[in-house]
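A.B. asks: please find the sequence and the predicted model below.
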Amino acid sequence: MNNLKQESLNKSRSYTACISASHRMLFDNIRTIFKHTWLYALLLALSMSMMSMFYIKALIGGGYSSSSFICLVVSLLLVVCFQVGYTSRVLMLLNCQTMMWNVKRYLRLILLYLCVSFAISAIQWILMYLVIGGTTSVPSDKMPVTMLLIACSSLFFACVLLPYVYVFMKYMMEPESKLSKLLFKVYKTGLRYWGFIFITLLLAFLCVAVCMFFVSIPMLVITMANTLSVMGVSYLGDSSGLPSYFDFLQYMIVAVSSFICLYINIFIIFVFYFMYGSIETREKERKDFLKMK
């Protein structure tokens, strides 16, 4: 695997320097990145487009027993599989490990993410149960309190788990690292740089969100048109005024928009990469300084 053209990783950078280095790395290596990832990105974009089409139909037109719901589940599984392959392929360009090595490690992170998400959801359900008094539905007078509770608890857990962005990147970049040892030991290091991680990711996600918004405008317009059509047919009994080729047109537009967005999203992975390098360098300098005392 060819290495990417990049600036030195082992360098202490500010949040703006991390973003600038990621931007240059993406555009300086766009041909190499495309060469090694286009098939994975294409398969993921096609499966995401398929999922978006069946989601509206399954949500409005038939429930769990409908064919649309079955197709939705199949497309969701395809999205997960191709997402693993796409992300592993991008990380492969950074750590120069084999594809299978990256897939195995990334799957472990996904499994850990699912376990943590389940635990957080369970805690939120328990808190909601205590607030609403054990009823099966949320009373209207307690709806604002319940929504505030969910929002505050989600924000709290997001803040607590933020340093794991550094932990997970370290796990993917260092072959000798063990996830069980990183979860708590390295988390303390990430916690020390919480502010740096937060402001870097905030700016990076804002940049990506703006770019993705403009790329996604055609997708949003055509998806909204299809949603209104399906609602009119299902609830009002209207005939669909959309042309026969509309489903194919929607599928292609969503696929193309998703394909472009996936390459914009690589910028975020590169920000993680340089943020990891900056924290590692600062920690080394910190330890060297303490030894000199």
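C.D. replies: On my side now, so go ahead.

A.B. asks: use CA for all of it now, contacts and neighbours both
C.D. replies: Fine.

A.B. asks: what segments of the stretch 1-150 of the chain are helices?
C.D. replies: With helices called from DSSP state H, counting those that start in this stretch, the stretch 1-150 of the chain shows them at 15-28, 30-60, 67-95, 99-132, 143-161.

A.B. asks: any chance of the ones you listed in JSON lines, plus distance to residue 219 and mean neighbour count?
C.D. replies: Output for the helices of the stretch 1-150 of the chain, formatted as JSON lines (distance: least, CA to CA, whole Å; neighbours: other CA atoms under 10 Å):
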{"stretch": "helix 15-28", "distance to residue 219": "24", "mean neighbour count": "18"}
{"stretch": "helix 30-60", "distance to residue 219": "10", "mean neighbour count": "19"}
{"stretch": "helix 67-95", "distance to residue 219": "18", "mean neighbour count": "20"}
{"stretch": "helix 99-132", "distance to residue 219": "28", "mean neighbour count": "14"}
{"stretch": "helix 143-161", "distance to residue 219": "29", "mean neighbour count": "14"}
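
A.B. asks: among these, which is nearest residue 258?
C.D. replies: The closest of the helices of the stretch 1-150 of the chain to residue 258 is helix 30-60. By CA to CA, the value is 5.2 Å.

A.B. asks: between the helices of the stretch 1-150 of the chain, which one is nearest to residue 229?
C.D. replies: Proximity of these to residue 229 was assessed by CA to CA; the nearest stretch is helix 30-60, lying at 10.4 Å.

A.B. asks: got another, please set it beside the one above:
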Amino acid sequence: MEEKKDVDLSFYKVRSYSSCLIKGFKLFADNLWTILKSTWTSILLFALCVAVCSFLYRPLARLVFTFADPSSLPYFPQMLFGILLVFLFVVATLASAFFGGQLTVLVRNYVQTGHLQYTGKGRLVKAAMEPSGKLLAFDFIFLIKVAVLSGVFHYFVGFAWWSWFWDVLLILAVFIPYTAFVVSHILDPKACKFSLTSIKDLYKSWGAWSAVFFVSGLFCALCAVFFSMPSFVLLFARSESFFMELGGDLTDLPAAFNVMQLLIVFLSSALSLFLFTTMYFSLLFMYGSLEKKKEEIALYEQEQQRLMQA
């Protein structure tokens, strides 16, 4: 009973936006090794797929800019080239979803015990399958929803210069409540049900979710760009070498450049994905704050009704 009290005080507590952000970043900083030990397989797989895709930049650029037959490329035959790109994209998507599933397992343990706990690789992989599948399904549903709403609007209005405002408003009006619903459902599937009441509550807390989401997301995006700057420089050098080759200069980059490109893109992708944990944890504490606030409002209303009846 005492353990439940400690958990309630540490997680289910009304917090300000800045407090949710600070708690999320602090939880990430205090448990770096536990998070890395639990998610390193999905991080490495995602980073490897991105690194290999960057290595395919040159044959892909040659295909796009020269309209060459992919079967004539020295790297891959036509069918294998397309299959490999699709395969890498699918594996990277699955790896990122599994990364989210592994984080969800850690978060659920944190809500119950008050601290992040490594449960073993076998048990963690088995427990992460369910939230990973839900994350993939939620992403697919969101893409279909946005595509349908945006497609219907542009079908009747067209693609005027001001029409992109609709796309921005659509993302703000749909994405933030949808993200809140996904986080709530992933953390507590039994308590979060899809209904008109839950949708109304999500839009009531739109400001809180959007504040935490955009601040933490902006931080993660800026860090991802910073980590990716060396990769951008190498890809720029790769593209310049390709265009010089089209101009008749057959001087190619040294073989060590390919190894350096693979390593740098691999590291930048791994760090970028790993750092997005801070946004997930910040949204986690916002969920706990809103749940505690709803509980206090419900208790206050019950007390008011009791006093009126007395």
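C.D. replies: Good, I have the coordinates. Remember, it's a predicted structure, so these values are computed and weren't measured experimentally.

A.B. asks: one step back: let's have the helices of the stretch 1-150 of the first structure in a markdown table, adding distance to residue 266 of the first structure.
C.D. replies: Below are those laid out as a markdown table (distance: least, CA to CA, whole Å):
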| stretch | distance to residue 266 of the first structure |
| --- | --- |
| helix 15-28 | 8 |
| helix 30-60 | 9 |
| helix 67-95 | 8 |
| helix 99-132 | 16 |
| helix 143-161 | 22 |
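
A.B. asks: and residue 206 of the first structure, which of those helices is closest to it?
C.D. replies: Among those, helix 15-28 comes nearest to residue 206 of the first structure, with 11.4 Å by CA to CA.

A.B. asks: whereabouts in the second structure does the closest one align?
C.D. replies: Aligning helix 15-28 of the first structure against the second structure (TM-score structural alignment) gives residues 17-30.

A.B. asks: average gap between the matching stretch and the first structure?
C.D. replies: Once fitted to the first structure, stretch 17-30 of the second structure is off its aligned match by 0.7 Å on average (mean CA distance after the TM-score superposition for the first structure).

A.B. asks: which residues touch that stretch?
C.D. replies: 35, 208, 211-212, 216, 277-286 (CA atoms under 8 Å, 6 or more residues apart in numbering).

A.B. asks: scan the residues you listed and report the most crowded one.
C.D. replies: With neighbours defined as other CA atoms under 10 Å, the most crowded of the contacts of stretch 17-30 of the second structure is residue 286; it has 31 neighbours.

A.B. asks: and that one, what element?
C.D. replies: helix 277-309 (DSSP states H and E).

A.B. asks: and residue 187 of the first structure, by the same measure?
C.D. replies: helix 179-192.

A.B. asks: now that helix against helix 143-161, angle please.
C.D. replies: On the basis of axes from the mean of the first three to the mean of the last three CA atoms, to 10 degrees, helix 179-192 of the first structure is oriented at 100 degrees to helix 143-161.

A.B. asks: what packs against the next helix or strand after helix 179-192 of the first structure?
C.D. replies: Using DSSP H and E, the next helix or strand after helix 179-192 of the first structure towards the C-terminus is helix 194-231. Applying 3 or more CA pairs under 8 Å, 6 or more residues apart in numbering; DSSP states H and E, we find helix 194-231 of the first structure packed against helix 15-28, helix 30-60, helix 246-292.

A.B. asks: mean deviation, the longest one versus the second structure?
C.D. replies: Yep, that's helix 246-292 of the first structure we're talking about. Helix 246-292 of the first structure sits 1.1 Å off on average (mean CA distance after the TM-score superposition for the first structure).

A.B. asks: residue in the first structure paired with residue 200 of the second structure?
C.D. replies: Looking across to the first structure (by TM-score structural alignment), residue 200 of the second structure lines up with residue 188.

A.B. asks: what does residue 240 of the second structure give?
C.D. replies: Under TM-score structural alignment, residue 240 of the second structure pairs with residue 228 in the first structure.

A.B. asks: need the contact list for its match.
C.D. replies: Per CA under 8 Å, 6+ apart, neighbours of residue 228 of the first structure: none.

A.B. asks: what's the most distant pair in the contacts of stretch 17-30 of the second structure?
C.D. replies: Among the contacts of stretch 17-30 of the second structure, the pair separated by the greatest distance (CA to CA) is 35 and 208, at 26.2 Å.

A.B. asks: and of the helices of the stretch 1-150 of the first structure, who's closest to residue 212 of the first structure?
C.D. replies: The minimum distance between residue 212 of the first structure and the helices of the stretch 1-150 of the first structure falls on helix 30-60, with 14.0 Å, by CA to CA.

A.B. asks: so who does residue 266 of the second structure touch?
C.D. replies: 47, 48, 50, 51.

A.B. asks: how far away is the equivalent of it over in the first structure from residue 92 of the first structure?
C.D. replies: Using TM-score structural alignment, the equivalent of residue 266 of the second structure in the first structure is residue 255. With distances taken as CA to CA, to the nearest Å, residue 255 of the first structure is found 24 Å from residue 92 of the first structure.
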